[in-house]
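S.K.: What follows is a predicted protein model with its sequence.
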Amino acid sequence: MLSQLTVSNFAIVKFLELEFHSGMTTITGETGAGKSIAIDALGLCLGGRGEAAMVRPGAARAELSACFDISAIPEACRWLRENELDDDQQCILRRSISSEGRSKAWINGQPVPLAQLKTLGQMLLTIHGQHAHQGLLQSQTQQSLLDQYAAHHSLLEACSTAYRRWKHLDNELVRLKEAQEQRQARRQLLEYQVQELDEFGLEPGEFEGIEAEHKRLANCTTLMEQSQRACYLLSDGEEVNALGLLQQALGEVEAQASDDSALEPAVALLHEGMIQLQEGAAELERYHQSLEMDPERFHELEERLSRTMTLARKHQVKAVDLAEFHNELAQELSAIGAGEERLEQLELERDQARDSCAQAAQRLSKSRQRYAKELNKQITANLKELALPHAKFQIEVHFDEQSLSPSGSDRLQFLVSTNPGQPLQPLGKVASGGELSRISLAIQVITARKVATPTLIFDEVDVGISGPTAAVVGRMLRQLGESTQVFCVTHLPQVAGNGHNHMFVSKSTRGKATETLMVPLAQEQRLDELARLLGGDSITDATLANARELLAD
C-alpha cells in the first residue's frame, strides 16, 4: 500500500509530505484548491508523462517520491528481485522534472528508464478517473473490465500467444506466395541451365586436365624431337655422350683416389651423379617412347575445350570455375524445390495454428460468459441500491470465430434497461448522464475488488450523484476500503463521511505566489469540513448536527 508521498515544487505545491494509512481515505477541499494534485503527483511517480509546465514557477525542478509497503504484493517483490532493484520489501519511486522538461526516474535509489517505472506502477496502484463513464461506452473498455473481473490472465496470454504464432505463419506464407512467380521463372531458367551443363558433364578438375593434355598433343612433334635429341646427348650418341664422358672422368678420379684419400668425397658424388644421370636418361627414354601422335584424340580435346570456353562465356564465369558453377546452380534448383515443399508444409502449420488460436479464443469466451453472468447479478443488485430499482444489467458475449484477435473472438456489449417494460439495449442508447455515472460507479466498485493492486484511487467518480445515492456510494467505497487501501477525491459529504481517514486540500495566496496545502483532519476538523460541504461557507448547528450523523453512520 501507499505509505508516504513527498511533493516539492510541483505545479502550485511548494512542499508536501504526506503519510497515508490503510482503509478508505477521503480527500475534500474548496473548488480550485487542487484536490487531485496528489493524484497527479502519484501519476508521475508511476511513470506518467512529465512536462516543464508542471514545475512550480521560479523553481529549477520538481521532485516527487512515493513510498510503498510491498510486503503483501509478491508480484512486485519478485519483479524487483528479477531486476535487481529490491530493498527489503520497501519500494520508493522517485521522479525529477527540470524546468527545461528533462525527466529522471529512480526505483529504490537506482536510476531506471520510464518504462520500468510504468511496469512496476501497474502492480502498485490503479486510478479510476472521473471520466471513466465516458470510456465505458467503448467495447474495448467493456471487455477490459470483464477480463479484469474474471482475472483469467493465463487464458488471455494463451490466446495472444496463439494469435501471434498464427499471424507470423500467415505473414510468412503470404511472403512466400508473393515470391512464387519469381521463383517459378527462376526455376525454369535453372532447369534449362542445369540440364545443359548436366549433358555436357564437366567434372571438377577436368578442365585443367583437358587443357594440359591438349597442350601436350599440340606440341607433340616438337616434344618428340627434343626428347630424342636429349636422349642422344645423354647416352645414345655413338662417338660421345654425357654418360660416357662421366664414366671416363669417374675412372680417372677413382685411379687417383687410391693415392690420395681426399678424392674420396668427389668419387662418391660422381657415383651419385652417374646413378642420377642413368635414371634421368632412362626416364627420358620412356617419355619419348610414350609420345604418340593421336589426331583423333586431339580433335576430341579441341572440341571439349572449345565447348567449355563457350559455356563459360555464356554463364559469365571462368572456364576453370564452370564445374563449380554447375554445382551451385544444381544446389539452387534443389533449394527452390525444397521451398515449394516448405510452402505446402507452411500452409498446414498455418491452418493448425489458426485452429489452436480459435480453440484458445473459445476457452476465453467460455470464461467470459461464465463471469459475465456472475457480474450481471452483482451490478444489477448494486444499481438497485443506487436508486435504480428497476434496472437490469446484462453483458452480451458473442463468439465469432471469423474475427480472431490477440484478445479473442468475442464481440462484447453492455446492455441495460432502467425502466419497467423497457428492453435491454446498448448502454449508450438508454442511460442518461446521471444513470451512466451510477452504472459506471457500480461497475468500478465491483471490478475493483478483483484488482491485483493493493491501492485504488477514485478521482471524483461520484460526479452526477447526490442525496441517498451518495450515501450508498460512500458505504460501497468504505466496504471496499476494509480489504483494500482506497483514496477517494469527492465533493459529496455523504461519501466523505464514510472515510476511515480524511484529508483536506486548501489554497493560499501570499503576494503573487499561490500555494496548495494538504493536511489530515482530526475528528472535530472533519465535523467542520462535512458541515461546510453540507451547508457551504455558513456552518450552523443544523449542518454540524447533520455532519455528526454522517460520521456516526
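M.R.: Arrived safely, thanks for sending.

S.K.: CA only for contacts and neighbour counts going forward, please
M.R.: Noted.

S.K.: Which helix runs longest in the chain?
M.R.: When the chain is parsed with DSSP state H, its longest helix is helix 322-385.

S.K.: try this one next to it:
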Amino acid sequence: MLLQLTIQNFAIVRALDIDWQQGMTTITGETGAGKSIAIDALGLCLGDRATTNVVRPNTSKANLAATFDVTNNQLASTWLKAHELDAEDECILRRVISSEGRSKAYINGSQVPLAQLKEIGQLLINIHGQHDHQLIVKANEQRKILDAYANHPQLLEDVKHYFHQWRIQVSELETLEKSKQQREAKKQLLQYQVNELNEFSLQPDEFESIETEYKRQSHAQHILSETLSTVQTLSENDQFNLVDQLQRSHESINSLAEFDPELNNIATLLNESLIQLEEASLDLRHYHEKLELDPEAFAHLEERYSIAVQLAKKHQVAPEHLVDFHMRLCKELEGISGDESRLSLLTENIEQSKASYNDACKLLTQSRRNAASDISKRITLSMQELNMPHGQFDVAVEEDSAKTLSLNGADTVCFNVSINPGQALEAMHKVASGGELSRISLAMQVILADKIVSPTLIFDEVDVGISGPTASMVGAKLQMLAKNTQVICVTHLPQVACKGHQQMFVAKLTDGEHTETSVTELSEGARIKEIARLLAGDKITENSLANAQELLAS
C-alpha cells in the first residue's frame, strides 16, 4: 500500500508531505484548487512522461517521492530482489525533473531507467482516470477489459507465440519466393563452375606438388648437363678433380703434422671435408643417373599446371587457393539447393503453425465466452444498482476464423447495452450517454478491481456525471472495495467523500504574486464542514451541516 507521498516544487506545489492510511481516502477541494495534483505527482513517480511545465516557476527542479509498504506484496518483493533493489519491507520510488526537462528515476536510492519505474509501478498501484469511460467504447479496450477479467495470461501467450511463429515463417517464405528467380540463375552458374572444378578435380596441396615438379622437369636438360659437369669436376675428371686435389692436400698437411702437432687439427678438417666431398660427389652421381627425360609425362604435367593457373585466373584466386574456392562453391550450391527443400518444409510448417494457432484461439475464445457470461451478469446487476433499473449489459464474443491471423486471437469483442425497457441490446457507444458511460465504466472498474487484486487503487474523479442516489451507491461500492485494498478517490460528490476512512482537503493559496497548493487531512469537525460545503456550496447552513453529519454517520 501507499504510505507517503512527498512533493517539492511541482506545478503550484512548493512542498507537501502526505501520509496515507489503509482503507478508503477521499480527496476534495474547491474547483481549480488542484485536487488531482497528488495523483499527477504519483503518476510521475510511476514512470509517466514528464514535461518542463511540471517544475514550479523560478525553481531548478521538481522532486517527487512515493513510499510503499511491500510486506504483503509478493510480486513487488520478488521483482525488487530480482533487480537487486530490495530494501526489506519498503519500496521508495523517486523522480527528479529539471526545469530543462531532464529526468532521473530512482528505486530505493539506486538510479534506474524510467522503464523500471513503470514495471514496478504496475505491481504497486492502479490508477483509473475520469476519462476512462471514453476508452471503453473502443473495441481494443473492450477486448483488454474482458481478458483482464478472464485472467488467462497463458492462453493469450500461447496465441501470441503461434502467431509470431507463423508470421516469421510466412516472412521467410515470401523472401525465398521473391528471390527464387535470382537463386535459379545463381544455381545454374554455380552448377557450371562446380562441374568444371569437379572435372579438373584438383586435390589439396596438389598444385604445390605440380608446381615443384613442373619447374624441375622444365629445366631437366639443364640439370642433367650441370650435374654431370659438376660430378666430373668433383671426382671423375682424369686430368683434374677436387677429390684428388683435396686428397693430396690432406696427405701433405698430415705428414707435416709429424713436425708440428698444431697442424693435426687442420689435417682433421681436411679429412672431414674430403669425406663430405666424396659423399656429395657420390650422391650427385646417383641423382644424375635417376634423372630421366619423359616428354609425354612432362606434357601431361604441363597441361595440368596450365589448366590450374587458368582456372585460378578465371575465378580470381591464387592457384594454391583453388581447392578452398572449389569447396566454398560446393557449399554455396548446397545452400541454394537447400533453399528449395526449405521452401517445401516452410509451407508445411506454416500450415502446422496455423493449426496450432487456431487450436490456441479456440481455447482463448472459450475462456473469453465463459468470462463474458459472468461479467455480463455482474455489470448488469451493478448498472441496476447505479440507478439504471432496467439496464442490461452483454459482452458478445464473435469468433471469425476466416479473418487474417491476429496477435490477439480470432475474436471480435463488443460491449452491448440496453438502458430502457424494450430497448434492444446495441453497441455501447450508440445508446449510452456520457453519464451512463461513466457509471458503466465505474461498475467495470470496481468489478475488475475486485477480480484483479491491486495493493492500491486510485479513482481520479471517475464519478463525473453522477449525482443523488447513484452517488451514494458509488460511494458504497468504493467503500466495500476498500475492505480488501487501499482506495484513494478524488471526488466532488459529498455522498462519495463521506465514505472515506480518511479525507484530504486541497486548497489553493495566493498572496497576489505567488500561488501554491496545500493538502490537509481533515479532522472530524472539518470533515463535517467540507461535506456541508459540497452539499450547499459556499454558503454553509445549519441544514447542510446536519445533512453532512447524517451522511458521515451513515
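M.R.: Sure thing, it's come through. Computed from a predicted structure; not experimentally measured.

S.K.: before we move on, back to that, mind giving me the packing neighbours of the longest helix of structure 1?
M.R.: Applying 3 or more C-alpha pairs under 8 Å, 6 or more residues apart in numbering; DSSP states H and E, one finds that helix 322-385 of structure 1 makes contact with helix 139-150, helix 153-178, helix 180-200, helix 295-314, strand 392-399, helix 433-448.

S.K.: Name the stretch among these that sits most buried.
M.R.: helix 433-448 (a mean of 21; mean count of other C-alpha atoms under 10 Å).

S.K.: Now for the nearest residue to residue 149 of structure 1 once chain neighbours are set aside: which residues touch it?
M.R.: Closest residue in space to residue 149 of structure 1, ignoring its immediate chain neighbours: residue 447 at 5.1 Å, by C-alpha to C-alpha, 6 or more residues apart in numbering. By C-alpha atoms under 8 Å, 6 or more residues apart in numbering, the contact set of residue 447 of structure 1 is 145, 146, 148, 149.

S.K.: right, and out of the residues you listed, which lies closest to residue 269 of structure 1?
M.R.: Set against residue 269 of structure 1, the nearest of these by C-alpha to C-alpha is residue 148 (102.9 Å).

S.K.: From residue 325 of structure 1, how far out is that closest one?
M.R.: Using C-alpha to C-alpha, to the nearest Å, we find residue 148 of structure 1 at a distance of 63 Å from residue 325 of structure 1.

S.K.: Next: residue 425 of structure 1.
M.R.: Distance, residue 425 of structure 1 to residue 325 of structure 1, by C-alpha to C-alpha: 73 Å.

S.K.: buried stuff in the one helix or strand residue 274 of structure 1 maps to?
M.R.: Using DSSP states H and E, residue 274 of structure 1 sits within helix 264-290. Of the residues in helix 264-290 of structure 1, 267, 270, 274, 277, 278, 281, 284, 285, 288 count as buried by neighbour count, 16 or more other C-alpha atoms under 10 Å.

S.K.: How about the fifth one: what's its closest non-neighbour residue?
M.R.: Excluding its sequence neighbours, the residue lying closest to residue 278 of structure 1 (C-alpha to C-alpha, 6+ apart) is residue 243, at 7.3 Å.

S.K.: That neighbour contacts residue 234, correct?
M.R.: Yes - counting by C-alpha atoms under 8 Å, residue 234 is a contact partner of residue 243 of structure 1 at 5.7 Å.

S.K.: what touches both of these two?
M.R.: Common contacts of residue 243 of structure 1 and residue 234 (C-alpha under 8 Å, 6+ apart): residue 277.

S.K.: Name the residue most distant from the centre of structure 2?
M.R.: What lies farthest from the middle of structure 2 is residue 259; by C-alpha atoms, centre = their mean that is 98.0 Å.

S.K.: How about the secondary structure of that residue?
M.R.: Secondary structure, DSSP: H, G, I helix; E, B strand; the rest coil: residue 259 of structure 2 is coil.

S.K.: can I assume residue 14 of structure 1 sits in a helix?
M.R.: No - counting by three-state DSSP, residue 14 of structure 1 falls outside a helix, being strand.

S.K.: how close does it get to residue 251 of structure 1?
M.R.: According to C-alpha to C-alpha, residue 14 of structure 1 stands 123 Å off from residue 251 of structure 1.

S.K.: Who are the contact partners of residue 551 of structure 1?
M.R.: By C-alpha under 8 Å, 6+ apart, the residues touching residue 551 of structure 1 are 497, 498, 527.

S.K.: Which of the residues you listed sits closest to residue 58 of structure 1?
M.R.: Within these, the smallest distance to residue 58 of structure 1 is 37.3 Å, found for residue 527 (C-alpha to C-alpha).

S.K.: Find the nearest non-adjacent residue to that closest one, please.
M.R.: Nearest non-adjacent residue to residue 527 of structure 1 (C-alpha to C-alpha, 6+ apart): residue 547, at 5.7 Å.

S.K.: Please enumerate the helices of the stretch 401-550 of structure 2.
M.R.: Counting by DSSP state H, counting those that start in this stretch, residue ranges of the helices within the stretch 401-550 of structure 2 are 428-431, 434-451, 468-481, 494-497, 524-536, 542-553.

S.K.: Give me the helices and strands touching the fourth one, please.
M.R.: In this structure, helix 494-497 of structure 2 packs against strand 24-29, helix 468-481, helix 524-536, with contacts taken as 3+ C-alpha pairs under 8 Å, 6+ apart.

S.K.: at 7 Å instead, please
M.R.: helix 468-481, helix 524-536 (3 or more C-alpha pairs under 7 Å, 6 or more residues apart in numbering; DSSP states H and E).

S.K.: swap in the first one?
M.R.: Other helices and strands packing on helix 428-431 of structure 2, by 3+ C-alpha pairs under 7 Å, 6+ apart, are strand 411-418.

S.K.: after superposition, how close is the strand it packs on to structure 1?
M.R.: Here the mean offset of strand 411-418 of structure 2 against structure 1 after fitting is 1.1 Å, by mean C-alpha distance after the TM-score superposition for structure 1.

S.K.: Now do the helix holding residue 274 of structure 1: distance to the chain's middle.
M.R.: 80 Å (C-alpha atoms, centre = their mean, to the nearest Å).

S.K.: Mean per-residue distance, it versus structure 2.
M.R.: Taken over the aligned residues, the distance from helix 264-290 of structure 1 to structure 2 averages 2.4 Å (mean C-alpha distance after the TM-score superposition for structure 1).
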